[in-house]
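Enquirer: just to be clear, the model below is a prediction. Sequence and coordinates:
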Amino acid sequence: MHDWITAPSGRQDTEDRIAFDTLATARRALDGTVVAPLVHLGVLDVFGPDAERFLQGQTSAQVGLADGDLAPLTVFCTPKGRMLANAQLLRVDEGHYRLLMQRDLVQPLAEHLGKFAAFYKARLEVRDDLALIGLIGREAPALAEVRLDLLPPAIWHQAGDADVQLLAHPGPRPRLLICLATERASPLWARLAEQATPVGNAVWCLHDIQAGLAWLTPTHRDALLPQMINWEALGGISFKKGCYTGQEVVARAHFRGQVKRRLVRAQLEGSELPPLGSPVETVDGKSVGEVLAAELDADEQVEILAVLTTKEELGPLRVAGQAFKQLKLPYPIERLDPESLAAKT
């Protein structure tokens, strides 16, 4: 499935992880520019004359803002406001939208949305024929410009056309994501690897953690409100649009201040990666949160994103027997309207 990556020096450790025999550590992204295969992400396309109207009733984004320039974050919820998937929304062409999300949620979301798409002139397609490539580092924008002939966009914006899309994501180093057909991926990967060190996608996932950006996985599907992963602070919820599934609960939690858990960054004093869903515990063993993401950083220590209760003083915490040190998020916990992101361009 990923022969375009693994043929030279990579190996597929699991369905959603690829590693390299070269120096493929997080430290490479600190010292230079790296290229990573983003096999943990997947794509769901929505086509048709009613695609915009259909999505408008299902997702937290103001779909009209996805205009081929702004590519806003969004989320799909149950009627009770619990997240089924969060995603980045792109407009690829007239009547053609693209959702980028964690790969294991693509098919479940397609099945969920398919129950409603039947009432619209809209169809859903899981895109197994697309490749996603990430660039990280100071030279990433220049490398993308040379190899793709595209000016890198601002964060949460897009450049390109219906054949190739270039997206900018936040992080401690410049980050760009390339989406294109799989048959075009092999030659592009080879050209990028001439000037950037190939690394496993764990490095990209680490930068998501350091950006305070949590992508929902099956472990927490239908379990969390969007605000519990700080989605409104990242511009992932429009409070200015009309109704969508789960909107009443999401809006009430925001306007009444009823968010009982919040996403935090932390470092663990150890190198044992905890499984997703691992409890965050107090010294007396009480569970006060759960791990949403975990990766090894440049010093071979674990960095995590976790959802913690906001209702009590917690004191010292541990995860899998490792001491928990909370780190600062790179954004304030306050509402960021996606409309303001569009207005700045």
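Expert: Yep, it's here. Numbers count the residues shown, from 1 in each chain.
Enquirer: switch to C-alpha atoms for all contacts and neighbour counts from now on
Expert: OK.
Enquirer: please enumerate the helices of the stretch 151-300 of the chain.
Expert: Secondary structure of the stretch 151-300 of the chain (DSSP state H, counting those that start in this stretch): helices located at 182-193, 202-210, 247-255.
Enquirer: just the stretch 1-150 of the chain next, same as before
Expert: Using DSSP H, counting those that start in this stretch, helices in the stretch 1-150 of the chain cover 3-6, 26-31, 51-56, 106-117, 140-148.
Enquirer: helices or strands up against the longest one?
Expert: With contacts taken as 3 or more CA pairs under 8 Å, 6 or more residues apart in numbering; DSSP states H and E, helix 106-117 sits against strand 41-47, strand 123-126.
Enquirer: quick one, which of the ones you listed is packed in tightest?
Expert: Ranked by mean neighbour count, those are led by strand 41-47 with a mean of 22 (mean count of other CA atoms under 10 Å).
Enquirer: for that strand, give me every contacting residue.
Expert: 16, 95-104, 106, 110, 122-128, 130, 132 (CA atoms under 8 Å, 6 or more residues apart in numbering).
Enquirer: thinking again about what came up before, using JSON lines, lay out the helices and strands packed on helix 106-117 together with distance to R175.
Expert: Shown next, in JSON lines, are the helices and strands packed on helix 106-117 (distance: least, CA to CA, whole Å):
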{"stretch": "strand 41-47", "distance to R175": "15"}
{"stretch": "strand 123-126", "distance to R175": "25"}
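Enquirer: figure out which of those strands is closest to K325.
Expert: The closest of the helices and strands packed on helix 106-117 to K325 is strand 41-47. By CA to CA, the value is 28.4 Å.
Enquirer: want to compare, so here's the second one:
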Amino acid sequence: LSFPTPSPQTAPPPRALYTHALNVQGRCLYELILYRLHESQEEEPNILVECDSTVLDSLQKHLKLYKIRRKVNIVPCLDLSLWAIIPGEQSGDISSILDKCADKTLVLTPDPRAEVMGWRLITKKKENPLEIVPGSHIGNIRDYHRHRYKQGIAEGVNDIPPGVALPLESNLAYMNGISFTKGCYIGQELTARTHHTGVIRKRLLPVQLSAPLPLGSIPEGAAILTESGKSAGKYRAGGDELGIALLRLANINEPLRISLPGDANVTLTAAVPNWWPKTTN
């Protein structure tokens, strides 16, 4: 769905939380968005968990490890549909419009990761989102991925490989995905130490290729090289001419290239997203 950007001043209180499960080495395992369905602390907690569909089974097993003897039911919600209401080119404040739509659906809330990602909408599969959000139009999953690649928003196991990606290099602190004030959690030691030293040499960045390429043309984790052949990072994922890559910050302003099978090369340029904090490491 596409719509103008909502204004943060009039947006409703957040109902969503962006988070990750880490392993003991402090690397990302599961990327999650949690949606609170209960209205008050007096009600029985009821939380929806959004994840990459390819890790649904393994995530359920992971959560059940920490259930212990608590009376917690963990079940897939296969009767629900997830929509992204992404900002359109026109400006305007749609917060009041979306507020009036909130009672028509299960969840309608600002995306907790970044304002540029608009709103998240969860409905029953039989519901038509065009009837819920008037004035919008339905795009496709390719439109959604192009939008987030332009913004440098990582999502899913291709962008954030389980057991490989580090949370700070994946910009999770910029996307409200890390708390530095909560109590202990698995993977906290490396994450907190890296944060407090303030030295992060690589980050995920949006990249644009010199020419559109068919999906799968660039091997997963392909090396990105400088003009002199020095390693500058790794390509994570993308589509057509847009993608996302883990790059050394020292090299992002240099000419970069990827060597493809058959002795071919494709050049690419990286950019720092506008939504990042102005002072970054």
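Expert: Received it, and whenever you're ready, just let me know what you need. Quantities reported herein were computed from a predicted structural model and do not represent experimental measurements.
Enquirer: mind checking the TM-score on these two?
Expert: The pair, once superposed, lands on a TM-score of 0.76 when counted by TM-score structural alignment, normalised by the length of structure 2; 254 aligned residues with a CA RMSD of 3.4 Å.
Enquirer: what about W83 of structure 2, how many residues nearby?
Expert: Other residues within reach of W83 of structure 2, judged by other CA atoms under 10 Å, total 16.
Enquirer: typo on my end, it should be F20 of structure 1
Expert: By other CA under 10 Å, 21 other residues sit near F20 of structure 1.
Enquirer: cool, and V72 of structure 2?
Expert: 11.
Enquirer: now do it against D52 of structure 2, distance only.
Expert: 22 Å (CA to CA, to the nearest Å).
Enquirer: rewinding a little: comparing the helices of the stretch 1-150 of structure 1, which comes out most buried?
Expert: Of all those, helix 51-56 carries the top mean neighbour count, a mean of 20, counting by mean count of other CA under 10 Å.
Enquirer: tell me how far it is from the chain's mean position?
Expert: 21 Å (CA atoms, centre = their mean, to the nearest Å).
Enquirer: could you do stretch 140-148 of structure 1 as well?
Expert: Relative to its parent chain, stretch 140-148 of structure 1 has a centroid offset of 22 Å by CA atoms, centre = their mean.
Enquirer: contacts only, for the residue nearest the centre of structure 1.
Expert: Nearest to the mean C-alpha position of structure 1, counting by CA atoms, centre = their mean, stands W215 at 4.4 Å. W215 of structure 1 sits next to N86, A87, M101, Q102 when contact means CA under 8 Å, 6+ apart.
Enquirer: what's the counterpart of it in structure 2?
Expert: Using TM-score structural alignment as the criterion, W215 of structure 1 maps onto E155 of structure 2.
Enquirer: measure its match to R201 of structure 2 for me?
Expert: E155 of structure 2 is 21 Å from R201 of structure 2, by CA to CA.
Enquirer: circling back to that earlier point, most tightly packed of the helices of the stretch 151-300 of structure 1?
Expert: For those, the highest mean count by mean count of other CA under 10 Å goes to helix 202-210, at a mean of 24.
Enquirer: and it, what other elements does it pack with?
Expert: Partner elements for helix 202-210 of structure 1 (3+ CA pairs under 8 Å, 6+ apart): helix 26-31, strand 287-296, strand 302-309.
Enquirer: with adjacent residues omitted, what lies nearest to P198 of structure 1?
Expert: Residue nearest to P198 of structure 1 in three dimensions, not counting chain neighbours: V35, with 4.9 Å by CA to CA, 6 or more residues apart in numbering.
Enquirer: now do V164 of structure 1
Expert: That would be L180: by CA to CA, 6+ apart, it lies 4.7 Å from V164 of structure 1.
Enquirer: neighbours of the one you found, just the number please.
Expert: A total of 18 residues lie near L180 of structure 1 under the criterion other CA under 10 Å.
Enquirer: which residues are in contact with the aligned residue in structure 2 for it?
Expert: Aligned counterpart of L180 of structure 1 in structure 2: T123 (TM-score structural alignment). Neighbour list for T123 of structure 2: L80, S81, L82, T105, L106, V107, P129 [criterion: CA under 8 Å, 6+ apart].
Enquirer: having no further points to raise, I will conclude here.
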